[in-house]
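Student: sequence and predicted structure, then a few things I'm wondering about:
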Amino acid sequence: MTPVGQWHSIDDKTNELKSLIIIKEAGGVLTGHIEKLLRKDADQKKLCTECSDDRKDKPVLGMEIIRGAKKVEGKDVWEDGKILDPENGKSYTLRLTPIEDGKKLEVRGSVFGIGRTQTWVRVQ
């Protein structure tokens, strides 16, 4: 089981599809970017005006939102990376855990141990 692949992120509040995320692996490190914005009212030209790093004022579409996650030895868990929420420009410590035979992905973002977990669904 691996997070590598295509995923639908789902809005916590509305349960609507939010975006298509593609996660890739190179040299044991995962990265992920927004391939497509899926909300009905999504602005495909939206910029990350809230970002404060190299992604500031860059298009959200195509943006790398997952950086640096590595597999925990002996576990189907990837940690030590960061995930960006382009809606508020904040980066969070990341944990990725494939569940349900890899059909879903628990995506945990946290700061000082406080955070939230989203469940993404693998695109078949």
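Tutor: That came in fine, so what should we check first? Just so it is clear, the model here is predicted, and its values are computed rather than measured. Residues are numbered from 1 along each chain as shown.
Student: CA atoms for contacts and neighbours, from now on please.
Tutor: Noted.
Student: contacting residues for residue 102?
Tutor: Neighbouring residues of residue 102 by C-alpha atoms under 8 Å, 6 or more residues apart in numbering: 1-3, 122.
Student: from these, which ones fall inside strands?
Tutor: residue 122 (DSSP state E).
Student: just give me the closest of the contacts of residue 102 to residue 101.
Tutor: Set against residue 101, the nearest of the contacts of residue 102 by C-alpha to C-alpha is residue 1 (6.7 Å).
Student: wait, residue 116 sits on residue 94?
Tutor: No: using C-alpha atoms under 8 Å, residue 116 makes no contact with residue 94, being 10.3 Å away.
Student: overlap of the contact sets of the two?
Tutor: 108-110.
Student: which of the residues you listed tops the neighbour count?
Tutor: residue 109 (22 neighbours; other C-alpha atoms under 10 Å).
Student: so it is in which element?
Tutor: Per DSSP states H and E, residue 109 falls inside strand 104-111.
Student: so how far is that strand off the chain centroid?
Tutor: 8 Å (C-alpha atoms, centre = their mean, to the nearest Å).
Student: for stretch 11-18, same thing?
Tutor: The answer for stretch 11-18 is 14 Å, by C-alpha atoms, centre = their mean.
Student: name the nearest residue to residue 67, sequence neighbours excluded.
Tutor: Using C-alpha to C-alpha, 6 or more residues apart in numbering and skipping the chain neighbours, the partner closest in space to residue 67 is residue 31 (4.8 Å).
Student: included below, for side-by-side comparison, is a second structure:
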Amino acid sequence: MIKTLPVLLSLASTMAFAQMTPEGLWRNVDDKTGEAKAEIRIAATPSGALNGRIEKALTESSEPNCTLCTGDRKDKPKLGMEIIRGAKKNASEALWEGGKILDPENGKEYTLRMTLQEEGKKLQIRGYIGPFYRTQVWTRVE
């Protein structure tokens, strides 16, 4: 029993840390319809920035490829597409910004700000173009 205590403590601290970072699997909800659309996996890059990919589609898209995208994502499949790039942790413990987020439905890329909520169970995603922004709240997939 004493030998397993350090392992259990390590596991508990890892689980607590995982909840205080956007890293992990998230279910996004459309800000217009309230419908769950996809699951996005957010992971750290070797430089420490966060990127996110569409791992699973929860609704059917009329267009499986991103025909409205530009650059390296033009006409690529939405499933598996990297939609978050380069988010970095701010001095605040629960804020990541400076990256970009892509809406593959309209091909627009927004300046990104992510804020953890409810002890890491929810993630507020805000995309900006100038003074205008869109906000979604994603739910962590356990």
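Tutor: The structure has been received and is ready for your questions. Nothing here was measured: the structure is a model prediction, and the numbers come from that model.
Student: filter the contacts of residue 102 of structure 1 to the buried ones?
Tutor: For the contacts of residue 102 of structure 1, a burial check counting by 16 or more other C-alpha atoms under 10 Å picks out 2-3, 122.
Student: now do the strands in structure 1.
Tutor: Going by DSSP E, structure 1 shows strands at 5-10, 17-26, 29-37, 64-71, 78-85, 90-99, 104-111, 114-122.
Student: picking that back up, out of the shared contacts of residue 116 and residue 94 of structure 1, who's nearest residue 47 of structure 1?
Tutor: residue 109 (21.5 Å).
Student: show me what that closest one aligns to in structure 2.
Tutor: Using TM-score structural alignment, the partner of residue 109 of structure 1 in structure 2 is residue 127.
Student: roughly how far does its match sit from residue 83 of structure 2?
Tutor: 12 Å (C-alpha to C-alpha, to the nearest Å).
Student: quickly list what's touching both of the two.
Tutor: 100-101.
Student: the residue nearest to residue 67 of structure 1 - how many residues pack around it?
Tutor: Quick note: residue 31 of structure 1 (other C-alpha under 10 Å) scores 21 neighbours.
Student: my guess is it meets residue 70, correct?
Tutor: No: under the criterion of C-alpha under 8 Å, residue 31 of structure 1 is not in contact with residue 70, lying 9.7 Å apart.
Student: follow-up on the earlier one: looking at the contacts of residue 102 of structure 1, which is nearest residue 43 of structure 1?
Tutor: residue 122 (23.4 Å).
Student: the closest one -> structure 2?
Tutor: Here residue 122 of structure 1 is matched to residue 140 in structure 2, going by TM-score structural alignment.
Student: hmm, residue 25 and that match touching each other?
Tutor: Yes: Residue 140 of structure 2 is within contact range of residue 25, at 6.0 Å (criterion: C-alpha under 8 Å).
Student: find residues that contact each of the two.
Tutor: Counting by C-alpha under 8 Å, 6+ apart, nothing touches both residue 140 of structure 2 and residue 25.
Student: what residue in structure 1 is the furthest from its centre?
Tutor: Residue farthest from the centre of structure 1, counting by C-alpha atoms, centre = their mean, is residue 74 at 22.7 Å.
Student: rewinding a little: ok, the match of residue 109 of structure 1 - contacts?
Tutor: 100-101, 110-113, 133-135.
Student: return the distance of stretch 38-56 of structure 2 from the chain's centre.
Tutor: 6 Å.
Student: can you give me the end-to-end span of it?
Tutor: Stretch 38-56 of structure 2 end-to-end distance (C-alpha to C-alpha) = 6 Å.
Student: equivalent analysis for stretch 82-97 of structure 1, please.
Tutor: End-to-end for stretch 82-97 of structure 1, by C-alpha to C-alpha: 14 Å.
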